[in-house]
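1. here is a sequence together with a model predicted from it:
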Amino acid sequence: MEVVTTVRALRRYISGARQEGKTIGLVPTMGALHEGHASLVRTSVKENDCTVVSVFVNPTQFNNKNDLRTYPRTLDADCALLESLHADCVFAPSVEEVYPEPDTRVFSYPPTDVVMEGSRRPGHFNGVCQVVSKLFYFVEPDRAYLGEKDYQQIAVVRAMVNDLKLNIEIRPCPIVREASGLAMSSRNTLLTETERKTACNIYKELHSSLRYAKNHSVDETRQRVIDRLNSIEGLEVEYYEIVDGDTLQSISDWADALHVVGCITVYCGSIPVRLIDNIKYK
């Protein structure tokens, strides 16, 4: 496995792979890798001749400086895991390498990027599009692998790919959960053992709502999840929206959409850690 830190070295590596006629899969990450990331890498290795994994904590998608500062960084452990998974190349650049000058590009894909995370984290998806578009230009992959935990992010990246007319297949991969049901996330490492046990209630209530929803309205189901989670000490729901799985617009009736997804963000712990999850109703 090759580890490169510059765009020049990355492009040289990609050029060599292309000259050999290899297909290329890209797994963009911010590091602190876990089994969720590993599942993306395994899928890419299976479906492509060459798998490139980027490890880069992107500053432009953070609107909370403390969140950026505390985001876990574990490059040595990440590289050891990626080598065991048979990744071919790791791109681990500095901020200066990715942004030699400020990125002033503005990406806007309403209504997809203005609801939920978009309304609560101003500039977040613009930062996501800035860095992902750069990675796509650097690597020019055939396929890119994204985890469905970030359901809204996948929709925004798809919109960007269509807008920029990039010939890249976006491959969503299922959420990987801990035994407790907690969705795997790099932020889970910021939780204490007690807080992790508390956080598992997020998925417990989402899953419980599937049965409840069969005999109750969208609003009743949404409010039940919020109320039950807020009643648990150490949890505070920022939002829970039940949306059209294609447009990400909130629905008022189960018949309003062919695909219905519940998207949630919850703060957990005494030093709140922001956790996201989602569940498919149909």
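-> The structure has been received and is ready for your questions.

2. drop to CA atoms for contacts and neighbour counts, all remaining ones
-> Fine.

3. for stretch 223-234, buried residues please.
-> For stretch 223-234, burial by neighbour count (16 or more other CA atoms under 10 Å) applies to 224-226, 229-230, 234.

4. comparison target, given below:
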Amino acid sequence: MIIAKEISKVKENVREWKKQGLSIGLVPTMGYLHEGHASLIKKAREENDRVIVSDFVNPIQFGPKEDLATYPRDFDADCRLCESIGADLIFNPEPCEMYEDDFHSYVGVNTLSEGLCGKSRPIHFNGVCTVVTKLFNITEADRAYFGQKDAQQLAIVRRMVRDLNYNIQIVGCPIIREADGLAKSSRNTYLSENERQKATILHKALEQGEKMVRDGETDANKIVKTVRDIIESEPLAKVDYVEIVDWNELQKVDKIDGPILMAVAVYIGKVRLIDNFIVENSIVIEMV
């Protein structure tokens, strides 16, 4: 497996692969890889001749009071996981390699980035879109793989690719969960043992919301209230949002009559966790 710190080294390998007519899959990550990331890399391995994993904690998607400095990092472990699955190249640049001192160019998607996580993290998705754009350009990937846990990010990247005519396929992959239902996340490491146990309330609440949809409930506000009430029954939980939105535009809906995303963001202690389920064509996408 190739470890590349410089953009030029990535491009050098990409040029050689393209000369050979090989397809390239990209898995963008911020490192501290877990089974959720592994599932994306495995999917990319199945569908492409070469797989690039970016391992970069992107500073421009963090607000001034967010956890950039303390975000968990373990590059050696990341390399071992990537190599064991069969990634061909891991791209681990320094911030100065990605953003020069006079960097002024940003990419954003209006409307879709304004609700849900965008309310409390107003610069976040511009940072995501900008770094993803750079990674698309650097790797010339044929496909890029994103997890459903970050559903708003997935929807925004898909819209950006459509609107800007990128020649790349965006592949969404299911949420990977712990045995007790908690969605796998690098931020789970911040939870104390007690908080970790209490955090399962997110999955329990969403399971009830999913059941209501399966049973034919179409009143979005009724489902939202039920899910919120379950979460708020846990004293350690503080709701950031519980919403049902249209899956294409990410705008709030009152009635379920098309593809929707039910998403929650909840603080367990000081740790902000997100989770969701998606309904497309009246079928709930399983919370794996």
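-> Good, I have the coordinates. In this text the structure is predicted, and so the values were computed from the model without any measurement.

5. got a TM-score for the two of them?
-> The TM-score (TM-score structural alignment, normalised by the length of structure 1) is 0.94; 278 aligned residues with a CA RMSD of 1.4 Å.

6. distance to T70 of structure 1 added to the buried residues of stretch 223-234 of structure 1, as TSV?
-> Formatted as TSV, the buried residues of stretch 223-234 of structure 1 follow (distance: CA to CA, whole Å):
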residue	distance to T70 of structure 1
R224	32
V225	29
I226	27
L229	25
N230	25
G234	20
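
7. in helices, which of those residues fall?
-> Among the buried residues of stretch 223-234 of structure 1, the members found in helices (DSSP state H) are 224-226, 229-230.

8. most widely separated two among those residues?
-> Comparing every pair within these by CA to CA identifies R224 and N230 as the most remote, at 9.9 Å.

9. quick one: the strands in the stretch 51-200 of structure 2?
-> Assigned by DSSP state E, counting those that start in this stretch, the stretch 51-200 of structure 2 shows strands spanning 89-91, 143-147, 169-173.

10. could you dump these to JSON lines with mean neighbour count and distance to E210 of structure 2?
-> As requested, the strands of the stretch 51-200 of structure 2 are arranged in JSON lines below (neighbours: other CA atoms under 10 Å; distance: least, CA to CA, whole Å):
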{"stretch": "strand 89-91", "mean neighbour count": "23", "distance to E210 of structure 2": "37"}
{"stretch": "strand 143-147", "mean neighbour count": "22", "distance to E210 of structure 2": "19"}
{"stretch": "strand 169-173", "mean neighbour count": "18", "distance to E210 of structure 2": "19"}
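
11. now those strands as JSON lines including distance to E97 of structure 2?
-> As requested, the strands of the stretch 51-200 of structure 2 are exported to JSON lines (distance: least, CA to CA, whole Å):
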{"stretch": "strand 89-91", "distance to E97 of structure 2": "11"}
{"stretch": "strand 143-147", "distance to E97 of structure 2": "21"}
{"stretch": "strand 169-173", "distance to E97 of structure 2": "25"}
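
12. closest one to E47 of structure 2 among these?
-> Shortest separation from E47 of structure 2 across these is recorded for strand 143-147, at 8.6 Å, computed as CA to CA.

13. residues in structure 1 aligned with the closest one?
-> Aligning strand 143-147 of structure 2 against structure 1 (TM-score structural alignment) gives residues 143-147.
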